[in-house]
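In: Below are the sequence and a predicted model; questions follow.
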Amino acid sequence: MIINKLLINLLILQEDVTGPKDKEGEIDINPTSIIEKLDKWLDSFIKALPNILIGIAILIAFVFISRWVGNLVKKMLKNKGRKNFGDLLGSFTRYLVMIGGIALALTIMAPNLSPADLIAGMGVSSVAIGFAFQDILQNWLAGILILLRQPFEIGDQIIVNNYEGTVEKIKTRATIITTYDGKRVVIPNNTVYNTSVVVKTAHEFIRSQYDIGLGYDENYLEAMKILKETVQKIDGVTSEKPVETLVWDQADSWLTIRVRWWTKSDRASVVHVWSDVIHDTQQAMNEAGIDLPFPTQVEVHNAHDLKEARDDKEREINIHKETKSKKASENNKNEGEE
């Protein structure tokens, strides 16, 4: 009996300590367990609080460090005349340092999180981001290669993808050019990098040419001399490179003379000198009395029957002769009467 009473007391005591037993079909609410869990979380937070504060401090420090490093890169490249590339590389360096600071702060805040876990997570996420933003990443990498290799610079006049204009900016995603009529064109860097680009201002001078037709009965050697001297006197035609006049073609109605000259490579110089060349060479030819013929067109009537055409021509000639004979006879008759 005594042993049975001891066992019953132990069971009652265990029930008081562990709480009431779960009942099937009912929602058990145990305030004691909830408070215990909250207490454990609070204890864990208090224990981790120093690490969290240190991690936040490191994160704030890396914000300022990343800005300083980015500005330093920009300043160094700007002093070397690579301002646009400095802006791009400085921003990239800033974000790279910031990512490193975030990774370091996370490992301090959560000691269970190892750098290997972060790298593995970043690897998986980078693959997913790469597929999702493939075009953006391609344009970004192409922009870096363009700025690094410098096939053209800001201010150059280029032709790319059937667009011609002046390079205004080279950004991370696209190259911006302004056409000669004032339109802004945004071309993806991937397109610029993978297509042919004509850089018209790559060199100081550029050559232009113009064809002039001379009549076959004109002294073409004298005309070539006049053309060369006229073009050499035009303002904007450089004297560092020769002016050339070449016999270029024998057309139906004229002998083609090609005139070549060199000017500054920018669009404004080319266009204005071109206008002066046409104006001054036309005036020089007129003053020298040299004929610049128009195209000649020959019309053949009754071409379907050559014999009929010849007969018609002979008939016209005979009628013309008879008319002249009649007029001559009448004139002789009038002179005889007088």
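Out: Nice, I can see it. As the structure is a prediction and not an experimental result, all values here were calculated from the model.

In: CA only for contacts and neighbour counts going forward, please
Out: Noted.

In: where along the stretch 101-250 of the chain do the helices fall?
Out: Assigned by DSSP state H, counting those that start in this stretch, the helices in the stretch 101-250 of the chain fall at 115-132, 134-149, 189-194, 220-232.

In: With residue 51 as the reference, name the closest of these.
Out: Closest approach to residue 51 among the helices of the stretch 101-250 of the chain is made by helix 115-132 (16.0 Å; C-alpha to C-alpha).

In: From the rest of the structure, what touches the closest one?
Out: With C-alpha atoms under 8 Å, 6 or more residues apart in numbering as the test, helix 115-132 has contacts from 103, 107, 137.

In: Would you agree residue 285 falls within a helix?
Out: Yes. Under DSSP: H, G, I helix; E, B strand; the rest coil, residue 285 falls within a helix.

In: Please list all residues in contact with residue 226.
Out: Residues near residue 226 by C-alpha under 8 Å, 6+ apart: 284, 285.

In: now swap in the one 4 residues further on and tell me
Out: The contact partners of residue 230, by C-alpha under 8 Å, 6+ apart, come to 280, 281, 284.

In: ok, the last one to residue 40 distance?
Out: For residue 284, the distance to residue 40 (C-alpha to C-alpha, to the nearest Å) stands at 102 Å.

In: Which residue of these two possesses the greater neighbour count?
Out: Between residue 284 and residue 40, counting by other C-alpha atoms under 10 Å, residue 284 is the more crowded of the two (16 against 12).

In: quick one: which helix or strand includes residue 325?
Out: helix 306-337 (DSSP states H and E).

In: closest one to residue 72 among the helices of the stretch 101-250 of the chain?
Out: helix 134-149 (17.9 Å).

In: Identify all contacting residues around the closest one.
Out: Helix 134-149 is touched from outside by 84-85, 88-89, 130, 152, 170-175, 188-190, 193, with contacts defined as C-alpha under 8 Å, 6+ apart.

In: Counting neighbours, which of the residues you listed end up buried?
Out: For those, a burial check counting by 16 or more other C-alpha atoms under 10 Å picks out 84-85, 88-89, 152, 170-175, 188-190, 193.

In: Sort out for me which of the residues you listed are in strands.
Out: Counting by DSSP state E, the part of the buried ones among the contacts of helix 134-149 found in strands is 170, 174, 175, 188.

In: how many other residues sit next to the nearest residue to the first one once chain neighbours are set aside?
Out: Spelled out, that is residue 170. Closest residue to residue 170 apart from its sequence neighbours, by C-alpha to C-alpha, 6 or more residues apart in numbering: residue 176 at 6.3 Å. Under the neighbour criterion other C-alpha under 10 Å, residue 176 is assigned a count of 20.

In: ok, residue 176 - contacts?
Out: Listed by C-alpha under 8 Å, 6+ apart, the contact partners of residue 176 are 167, 168, 169, 170, 184, 185, 186, 187.

In: Apply 6 Å and report the result again.
Out: Residues near residue 176 by C-alpha atoms under 6 Å, 6 or more residues apart in numbering: 168, 169, 185, 186.

In: try this one side by side with the last:
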Amino acid sequence: MENFNVELGLLWKKLETWGEYAVLMLPNLLLAILLLIITFKLAGLIRGWLEKFMNRFSHSAALNNLILTLLYIGMLLVGFFIVLNVLNLDRVVVSMLAGVGIVGLALGFAFQDIAANFVSGVIIALRRPFRVGDLIETNDYRGVIQRITLRTIDIRQLTGEEVHLPNKTVFENPLTNFSVYGTRRVDLEVGVSYAEDLEHVQQVVTEALEDVKNRIKEKEIEVMYDAFGDSSINFKARYWITYKKEIDYVSAKSDGIIRIKKAFDANDILIPFPIRTLDFGIKGGEKLTEQLEHLTASMKNGKPLGGNGQAGYE
């Protein structure tokens, strides 16, 4: 019974000590609550002001949201640490900072790919090598950009499929942007007969391509011969077009082919077929008709054929 009274007395003294400390800390507690409310209000106001300011200079919504969120969290952390300091919890602050460092290091090793995609997304948002709506080709994928996030680039391929490419993959590999300049060159490969007047062919092709779809009039049409083919002399017809979508390029190329074909037909210019020579193994100047006569006679007489496909003779 005596031990119980002693323990009860110690507990009561402890509660009295806590009560006295709570009374002493009450002004600090009220001040801490007030500082916490001010921190949230001030962080919200600063975020709203910065959002209006950043929208004037940056058109990347993802990057703007990232920066604003980081600043907002940073301001809240500063206010939270000040509140802990007011409550005389300095040791808690030091412990929390150490814990945040250890947790951050562990997460960095565990989520390396996610971090790499995130950093690549930030760099892409800053450099802006492409925009939503651009036609790009990268990592064997070709399509129109639908969305740009801080983790992936989402493109819709020309055949309709949607592909989500990690930012790290896009950032580290070559990329072709077909839409960046708004123009594109069409190259047509054509062959004409060796008997044609090549200068006349150049003139005919140039005139035929003058009014091709979407052609940029300020840039000249180029018709240049580049090879002696097996059955034709080959040339390339090149012209520039305005380019917004892939259909612009496909239509202009198709229109150019149609116009060249019509011009060739109107001027009796020949696009030769490939020539193939068949070797029947005829030797010694013997004609094919003579070979066929020997073969027919041999089959009628029932004589076997020689090893070279000719009738056997005694």
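Out: On my side now, so go ahead. Keep in mind it's a predicted model, so treat the numbers as computed, not measured.

In: The stretch 201-314 of the second structure: strands as residue ranges?
Out: Assigned by DSSP state E, counting those that start in this stretch, the strands in the stretch 201-314 of the second structure fall at 222-228, 233-242.

In: could I get the ones you listed as JSON lines with mean neighbour count?
Out: Below are the strands of the stretch 201-314 of the second structure laid out as JSON lines (neighbours: other C-alpha atoms under 10 Å):
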{"stretch": "strand 222-228", "mean neighbour count": "15"}
{"stretch": "strand 233-242", "mean neighbour count": "20"}
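
In: I'd like these as JSON lines, with distance to residue 12 of the second structure appended.
Out: Below are the strands of the stretch 201-314 of the second structure laid out as JSON lines (distance: least, C-alpha to C-alpha, whole Å):
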{"stretch": "strand 222-228", "distance to residue 12 of the second structure": "101"}
{"stretch": "strand 233-242", "distance to residue 12 of the second structure": "88"}
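
In: Relative to residue 196 of the second structure, which of those is closest?
Out: Of all the strands of the stretch 201-314 of the second structure, strand 233-242 sits nearest to residue 196 of the second structure, with 9.2 Å by C-alpha to C-alpha.

In: Could you give the residue range in the first structure aligned to that closest one?
Out: Alignment note (TM-score structural alignment): strand 233-242 of the second structure is matched to residues 255-264 of the first structure.

In: likewise stretch 149-157 of the second structure?
Out: With TM-score structural alignment applied, stretch 149-157 of the second structure matches the range 171-179 in the first structure.

In: where does the matching stretch sit relative to the chain's centre, distance-wise?
Out: 5 Å (C-alpha atoms, centre = their mean, to the nearest Å).

In: do the same with stretch 85-99 of the first structure
Out: On C-alpha atoms, centre = their mean, the centre of stretch 85-99 of the first structure falls 23 Å from that of its chain.

In: buried sites along it?
Out: Going by neighbour count (16+ other C-alpha under 10 Å), the buried part of stretch 85-99 of the first structure is 85-91, 93-95, 97-99.

In: Dump those to a markdown table, plus distance to residue 220 of the first structure.
Out: Shown next, in a markdown table, are the buried residues of stretch 85-99 of the first structure (distance: C-alpha to C-alpha, whole Å):
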| residue | distance to residue 220 of the first structure |
| --- | --- |
| 85 | 55 |
| 86 | 58 |
| 87 | 59 |
| 88 | 59 |
| 89 | 60 |
| 90 | 63 |
| 91 | 64 |
| 93 | 66 |
| 94 | 68 |
| 95 | 69 |
| 97 | 72 |
| 98 | 74 |
| 99 | 75 |
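
In: for the second structure, longest helix please?
Out: helix 2-54 (DSSP state H).

In: elements contacting it?
Out: helix 61-86 (3 or more C-alpha pairs under 6 Å, 6 or more residues apart in numbering; DSSP states H and E).

In: and the helix it packs on, what other elements does it pack with?
Out: Checking 3+ C-alpha pairs under 6 Å, 6+ apart, helix 61-86 of the second structure ends up next to helix 2-54.

In: ok, now with 7 Å
Out: Applying 3 or more C-alpha pairs under 7 Å, 6 or more residues apart in numbering; DSSP states H and E, we find helix 61-86 of the second structure packed against helix 2-54, helix 90-110.

In: Quick one: closest of those helices to residue 181 of the second structure.
Out: Among those, helix 2-54 sits nearest to residue 181 of the second structure (C-alpha to C-alpha), with 26.5 Å.

In: Counting neighbours, what do you get for the residue opposite residue 74 of the first structure in the second structure once aligned?
Out: In the second structure, the residue matched to residue 74 of the first structure (TM-score structural alignment) is residue 51. Residue 51 of the second structure has 15 neighbours, counted by other C-alpha under 10 Å.

In: How about residue 162 of the first structure?
Out: Residue 162 of the first structure: 6 surrounding residues under other C-alpha under 10 Å.

In: Now check the second structure for the residue matching it.
Out: With TM-score structural alignment as the criterion, residue 162 of the first structure lines up with residue 140 in the second structure.

In: what does residue 128 of the first structure give?
Out: Checking TM-score structural alignment: residue 128 of the first structure goes with residue 106.

In: what about that match, neighbour count?
Out: Number of residues near residue 106 of the second structure (other C-alpha under 10 Å) recorded here: 11.

In: Next one: it relative to residue 121 of the second structure, how far apart?
Out: To residue 121 of the second structure, residue 106 of the second structure is 22 Å away according to C-alpha to C-alpha.

In: again with residue 24 of the second structure
Out: Taken as C-alpha to C-alpha, the span from residue 24 of the second structure to residue 121 of the second structure is 51 Å.

In: Which of those two has more residues huddled nearby?
Out: Ranked by neighbour count (other C-alpha under 10 Å), residue 24 of the second structure and residue 121 place residue 121 first, with 25 against 11.

In: now the more buried one: how far from residue 258 of the second structure?
Out: Computed as C-alpha to C-alpha, the residue 121 of the second structure to residue 258 of the second structure distance reads 44 Å.

In: what's the closest of the strands of the stretch 201-314 of the second structure to residue 286 of the second structure?
Out: Residue 286 of the second structure sits nearest to strand 222-228 of all the strands of the stretch 201-314 of the second structure, at 33.1 Å, using C-alpha to C-alpha.

In: so how far is that closest one off the chain centroid?
Out: That offset, for strand 222-228 of the second structure, works out to 34 Å (C-alpha atoms, centre = their mean).
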